[in-house]
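Trainee: predicted model and sequence follow; I will ask about them next.
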Amino acid sequence: MELTADIARNFAAIALGHVARPYPYKDDHVFTGAEDLRLPQDAHPVFFGSYDWHSCVHGWWTLLTLRRLYPDMPEAAPITALAQETFTEAKLAVELAYLDRPSSRGFERPYGWAWLLYLHHEAERHEDREWGARLEPLARAFAARLQDYLAILTYPITVGTHFNTAFALILARRWAVARDPALVTLLDDWAERSFGQRSDYAGWEPGGDEFLSPVLTAALLMAEVRPHLAFASWFERLVLENGWLARECRPVFVSDRSDGKIAHLDGLNLSRAWCLRAIAGALGGAEHHQDLYRLAALHLDAAMPHVAGDYMGEHWLASFALLALLPEP
């Protein structure tokens, strides 16, 4: 379960092959009239590749993360050149202006919002470039939207797809820690109200098109919100005492990787690996943490051979594999 230079180069090559690939593209757009007819790259000159907007965002997160970790790899130069061409003030202004449309209120909520914040979090680490400063207005706009959204979101959305609330809050919180203490407080309070009293998980997981675990994303969020001992006892009550983790949490089977929804299940294996590994780290020397590492490795091993292949998975899976392999947030 280590990110190596060879894996990094492979992931970089995959992402370079799709972040600027315009077609096929699945548009998340509400047409209010004939005047809205346009090509995706006209509305989204930065994030028009990778099949859809959010996958392009986290494809760029993948590329920038790998550039930082492996600055001397051959792929670092084309990443830099493409990012310079892409992250311009003019192009990002178009992305920001798109949010002003009244029908864009729910655009990419909350999955794309969170990934954009995480991309900005990464871009600011590249001090030799202005990418972070250029992305900041867009990040701030989505952070404000997230704050407004949580004010009206009475209940967490606990599905295993893009609408999952806990996953979005994990990435958003990591962005906010160094930039918006008030948002961190809001996210922590919201997480405690939504998940703090949960126990004895018995959900019907996995669903047939999930790429996130409803329970493990909630657990990872709480691991980042709560102190060690408070989290450990909560996690024990959630999935350990009732045997759910040992009985149900096993790598899932993917029957058809050319089907975009079924291919989500490779992502479930990867995102479970990410959650399990991070939760194990939060538990430290607790009784179960080595079991969690072993379970994470099983999930990672099941999915890694399938990160590349059919475009239905290839346009996004490397990002989740990288999450699972990273040594730190």
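Mentor: All right, it came through fine.
Trainee: when you work out contacts or count neighbours from here on, use the C-alpha atoms and nothing else.
Mentor: Fine.
Trainee: what's near enough to touch the residue sitting nearest the centre point of the chain?
Mentor: Nearest to the geometric centre of the chain sits residue 115, at 5.5 Å (CA atoms, centre = their mean). The contact partners of residue 115, taken as CA atoms under 8 Å, 6 or more residues apart in numbering, are 54, 57, 58, 61, 168, 171, 172.
Trainee: recalculate using a threshold of 6 Å.
Mentor: Contacts for residue 115 (CA atoms under 6 Å, 6 or more residues apart in numbering) come out as residue 58.
Trainee: just give the nearest non-adjacent residue to residue 80, would you?
Mentor: Leaving aside its chain neighbours, residue 80 sits nearest to residue 67 (7.9 Å; criterion: CA to CA, 6 or more residues apart in numbering).
Trainee: any idea how far that neighbour lies from residue 61?
Mentor: Distance, residue 67 to residue 61, by CA to CA, to the nearest Å: 10 Å.
Trainee: ok, now residue 143?
Mentor: On the measure of CA to CA, residue 143 and residue 61 end up 17 Å apart.
Trainee: what's the longest helix in the protein?
Mentor: Determined from DSSP state H, the single longest helix within the chain is helix 131-152.
Trainee: remind me which helix or strand residue 280 belongs to.
Mentor: Applying DSSP states H and E as the criterion places residue 280 in helix 264-283.
Trainee: comparison target below:
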Amino acid sequence: MSISALQPHAQTWATTIAEVLATPWPYAAAHASRGPEDCDVTPSRLHPMFHASLDWHSSAHMQWSAITLLHHTALPEGTRDALTAELDSRLTDENGQVEATYLADHPGYERPYGWGWVATLTAGATALAADTAHPLAARARTWATALQPVADQVGDHLIAWLPKLAFPIRHGVHSNTAFGLTLARDAFEALGVDDVVTAIDRAAREFFLPDVDYPSSWEPSGADFLSPALCEADLMRRVLPHQEFGAWLNTFLPVLAEPGERLLQMPVVLDETDGHAVHLHGLALSRAAQLRALAPFLEAPRATAARSAADELVAHASAAISEGDFMSTHWLVSFAVLAALME
């Protein structure tokens, strides 16, 4: 993990986070109304923690980005204060109970992508709270305490859901099983919730261990922000012992990072205002993070190619992270942070 790679971008990214978390509309509530009395989808009422930034999951992971930058970079006082004030207003015990109750009442809501990000946010706040020398540790304890009931509900949902999932979802958008489980596994491992980690490992082995010769030339689809191939490999990197994973990766993606291999190519966005088209900027960033994570398991020429492609993918998407349309800026910082942490 490369914390130092965050600092050159910290001010720009933090400013973007503050701006999008203060942008209430447009908002996609994704609320399934159960009757005429259940049609008030005012974002701050339904989701007092996770309103603004277009949708529930983006609000959650942009708050994770804020906490990550507050924890690991030096920000100007005004920017730091703006982010902490935003988090103080959202991450309260009362708001956490509202969000936990909503998830309990809507067990399929934001599954598994939003679940993974809320768990990740909780783990980030908990890590900052544990860093007692940090000036924001006390405030982070308040945030982590407020988030804990929401993360607990996510953990309960995962344990209940995974045995009922007959097949993984393998496409490159929010419902991708491997990416959501990767986020959740890292978070619950950091939080010390062993039963959730065990359930994820069991499901990952069942779903993905038999896979061989993935057709990476079929990627990407036109709205992907995730590579199904790389998401699967990145999850199994966590689940399998080091040597076993290297052998599995070589059979799953035998041509990874070979010359001309599609997973290293730059995605092209033709309409910067189209919320689905700009997913491809996120694909560049998520590919970069995962290629950096997988490079140590490749032989030297392929490892070098993977790292070089990751750098090019980040550069390719860099303008959209903070300078693009709101359809990009409301979420891309988080994927840029993931890529920087793997640099």
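Mentor: Alright, I've got the coordinates. Here the structure is a predicted model, which is why all the values come from computation and not from measurement.
Trainee: that older thread, right, and the helix or strand after the longest helix of the first structure?
Mentor: helix 165-176.
Trainee: show me how far that next one is from its chain's centre.
Mentor: Taking CA atoms, centre = their mean, to the nearest Å, one finds helix 165-176 of the first structure lying 9 Å from the centre of the chain it belongs to.
Trainee: now do stretch 261-275 of the second structure
Mentor: For stretch 261-275 of the second structure, the distance to the chain centre is 19 Å (CA atoms, centre = their mean).
Trainee: who's in contact with that stretch?
Mentor: So stretch 261-275 of the second structure is in contact with 217, 277, 278, 280, 309, 325, 327, going by CA under 6 Å, 6+ apart.
Trainee: which stretches of the stretch 201-343 of the second structure form helices?
Mentor: Taking DSSP state H, counting those that start in this stretch, the helices of the stretch 201-343 of the second structure run over residues 228-239, 242-252, 279-294, 300-323, 326-329, 332-341.
Trainee: got the angle for the last one vs helix 279-294?
Mentor: Going back to what we said before, that points to helix 332-341 of the second structure. Relative orientation of helix 332-341 of the second structure versus helix 279-294 (axes from the mean of the first three to the mean of the last three CA atoms, to 10 degrees): 20 degrees.
Trainee: make JSON lines out of the helices of the stretch 201-343 of the second structure and add mean neighbour count and distance to residue 163 of the second structure.
Mentor: Shown next, in JSON lines, are the helices of the stretch 201-343 of the second structure (neighbours: other CA atoms under 10 Å; distance: least, CA to CA, whole Å):
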{"stretch": "helix 228-239", "mean neighbour count": "22", "distance to residue 163 of the second structure": "17"}
{"stretch": "helix 242-252", "mean neighbour count": "16", "distance to residue 163 of the second structure": "24"}
{"stretch": "helix 279-294", "mean neighbour count": "27", "distance to residue 163 of the second structure": "27"}
{"stretch": "helix 300-323", "mean neighbour count": "19", "distance to residue 163 of the second structure": "35"}
{"stretch": "helix 326-329", "mean neighbour count": "22", "distance to residue 163 of the second structure": "35"}
{"stretch": "helix 332-341", "mean neighbour count": "25", "distance to residue 163 of the second structure": "29"}
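Trainee: now distance to residue 146 of the second structure too, for those, in JSON lines please.
Mentor: Converted to JSON lines, the helices of the stretch 201-343 of the second structure look like this (distance: least, CA to CA, whole Å):
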{"stretch": "helix 228-239", "distance to residue 146 of the second structure": "28"}
{"stretch": "helix 242-252", "distance to residue 146 of the second structure": "36"}
{"stretch": "helix 279-294", "distance to residue 146 of the second structure": "29"}
{"stretch": "helix 300-323", "distance to residue 146 of the second structure": "29"}
{"stretch": "helix 326-329", "distance to residue 146 of the second structure": "27"}
{"stretch": "helix 332-341", "distance to residue 146 of the second structure": "21"}
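Trainee: quick one, which of those is nearest to residue 149 of the second structure?
Mentor: The closest of these to residue 149 of the second structure is helix 332-341. By CA to CA, the value is 23.0 Å.
Trainee: now that closest one, how far from the centre of its chain.
Mentor: For helix 332-341 of the second structure, the distance to the chain centre is 9 Å (CA atoms, centre = their mean).
Trainee: mind giving me the packing neighbours of it?
Mentor: Judged by 3 or more CA pairs under 6 Å, 6 or more residues apart in numbering; DSSP states H and E, helix 332-341 of the second structure is in contact with helix 279-294.
Trainee: try 7 Å
Mentor: helix 56-72, helix 279-294 (3 or more CA pairs under 7 Å, 6 or more residues apart in numbering; DSSP states H and E).
Trainee: mind putting those helices in a markdown table, distance to residue 201 of the second structure included?
Mentor: What follows is these, written out as a markdown table (distance: least, CA to CA, whole Å):
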| stretch | distance to residue 201 of the second structure |
| --- | --- |
| helix 56-72 | 23 |
| helix 279-294 | 19 |
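Trainee: for residue 166 of the second structure, which of those helices is the nearest?
Mentor: Across these, closest to residue 166 of the second structure is helix 56-72 (CA to CA), at 24.7 Å.
Trainee: trace that closest one over to the first structure and give me the residue numbers.
Mentor: The aligned range for helix 56-72 of the second structure in the first structure is 53-69, by TM-score structural alignment.
Trainee: by how much does that stretch deviate from the second structure on average?
Mentor: Here the mean offset of stretch 53-69 of the first structure against the second structure after fitting is 0.4 Å, by mean CA distance after the TM-score superposition for the first structure.
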